[in-house]
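>>> output the structure for:
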Amino acid sequence: MRDFGNGPFWKGRPLEAFSEAEWESLCDGCGRCCLNKLEDWDTGEIVWTSVACSLLDCDTCRCGDYPNRLATVPDCLPLTPVSVREISWLPPTCGYRLVAEGKDLYWWHHLVSGSRETVHEAGISVRGRVVSEIGIGPDDYEDHLADWPGENPMKD
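Coordinates of the predicted model:
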């Protein structure tokens, strides 16, 4: 974790000031944002599923083709300083969302813990809780509705 004398790099700086490496390091590797979501066209309500993007490695919770994900998956949204402030469905534990909201990262975030395994050990990641969308038709997503991706188990 880099310290600029005022604390870790993610504190006290606007998101737009982060280097590419700093920005990418905010991802905690939970994989929750890579889960398919359903939207009610009438109300706009977003409902989570436990169906993962075909590119998500469900064991490592990392994208299998990160550099080409936007070309491969048409509805993959790139996270930017602007988009993380606007996307309502980012998980409440998401490092990007927390920093955008001026909050600190949780103890299990690798920038705090020093280990990329703590997100899994804390039960935050999708590891062991999801299925790949490969072989599952969109009409079957309703069979895989899940509340936990949008919840914060760390909340008091």
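
>>> every contact and neighbour count from this point should use C-alpha atoms.
Noted.

>>> Glu24 and Leu90: what is the separation?
16 Å (CA to CA, to the nearest Å).

>>> please say which of these two ends up with more neighbours.
When Glu24 is set against Leu90 and neighbours are counted by other CA atoms under 10 Å, the residue ahead is Leu90, at 21 against 12.

>>> now do the strands in the chain.
Along the chain, the stretches classed as strands by DSSP state E are 35-39, 46-52, 56-57, 62-63, 131-132.

>>> how about the ones you listed in CSV, adding distance to Leu105?
Compiled in CSV, the strands of the chain are given as follows (distance: least, CA to CA, whole Å):
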stretch, distance to Leu105
strand 35-39, 21
strand 46-52, 23
strand 56-57, 23
strand 62-63, 19
strand 131-132, 27
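
>>> please give the structure of this sequence too, so both can be compared:
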Amino acid sequence: MSQSEWESLCDGCARCCLNKLEDWDTGQIVWTNVACTLLDGQTCRCKDYENRAATVPDCIQLTPDTVRGLTWLPPTCAYRLVRENRDLYWWHPLVSGDPNTVHQAGISVRGRTVSEDGMALEDFEHHVVSWPGEEPGAGT
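So this is what the prediction gives:
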């Protein structure tokens, strides 16, 4: 798969751009609705994708190798679906032909986040949500 083909797997939901918290004792990961400083909450795209690591050093680039080891990818993520040999959902732009169906289907983070800018790390726990890790239709 070429780099551009790999990148086209991203459906633009931006769930992976939400901050996650890990319990140090159990390793359990919980989602927050706190968005990365570079996330454009309206378009659900990175404001500086090419240079994101300079601003957000812990941003994880999703490659075939990294995807294999990530346990926190949302169940709707095309990278995860491909890894699990599952079909893409109907709203994925590669299936629907329309990049807006991810928003129309309510899968994206559009309108559901707060920015991490100016927020203390200890306040992230007040923004724990379950919807990013749920299958479509499982709740909000």
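
>>> that older thread, Serialize the strands of the first structure to CSV and add fields for mean neighbour count.
Shown next, in CSV, are these (neighbours: other CA atoms under 10 Å):
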stretch, mean neighbour count
strand 35-39, 18
strand 46-52, 21
strand 56-57, 18
strand 62-63, 18
strand 131-132, 18
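
>>> so what corresponds to His126 of the second structure in the first structure?
In the first structure, the residue paired with His126 of the second structure is Asp143, using TM-score structural alignment.

>>> tell me how many other residues crowd that match.
Burial of Asp143 of the first structure, expressed as a neighbour count using other CA under 10 Å, amounts to 11.

>>> which residues of the first structure does stretch 7-22 of the second structure align to?
Aligned by TM-score structural alignment, stretch 7-22 of the second structure falls on residues 24-39 of the first structure.

>>> show residues contacting that stretch.
Under the contact criterion CA atoms under 8 Å, 6 or more residues apart in numbering, stretch 24-39 of the first structure has outside partners 45-53, 56, 61-62, 90-91, 94-96, 109-111, 116, 119-120, 124-127, 149.

>>> most remote residue from the middle of the second structure, which is it?
Going by CA atoms, centre = their mean, the residue of the second structure most distant from its centre is Asp25, 24.4 Å out.

>>> residue range for stretch 105-116 of the second structure in the first structure?
Mapped onto the first structure using TM-score structural alignment, stretch 105-116 of the second structure spans residues 122-133.

>>> what about the aligned partner of Asp65 of the second structure in the first structure, how many residues nearby?
Correspondence of Asp65 of the second structure to the first structure, assessed by TM-score structural alignment: Val82. As a burial measure, the neighbour count of Val82 of the first structure was computed by other CA under 10 Å and equals 11.

>>> quick check: Val82 of the first structure vs Glu45 of the first structure, distance?
Distance of Val82 of the first structure to Glu45 of the first structure, computed by CA to CA: 21 Å.

>>> who's in contact with Trp108 of the first structure?
Listed by CA under 8 Å, 6+ apart, the contact set of Trp108 of the first structure reads 118-119, 122.

>>> aligned partner of it in the second structure?
Under TM-score structural alignment, Trp108 of the first structure pairs with Trp91 in the second structure.

>>> residues contacting the equivalent of Asp40 of the second structure over in the first structure?
When the two structures are superposed using TM-score structural alignment, Asp40 of the second structure falls opposite Asp57 in the first structure. Under the criterion of CA under 8 Å, 6+ apart, the contact partners of Asp57 of the first structure comprise 63-64.

>>> could you redo the last one with a cut-off of 10 Å?
With contacts defined as CA atoms under 10 Å, 6 or more residues apart in numbering, the neighbours of Asp57 of the first structure are 31, 63-65, 127, 132.

>>> go on, Trp48 of the first structure?
Contact criterion CA under 10 Å, 6+ apart gives 32-33, 35-39, 89, 141-142, 144-150 as the residues in contact with Trp48 of the first structure.
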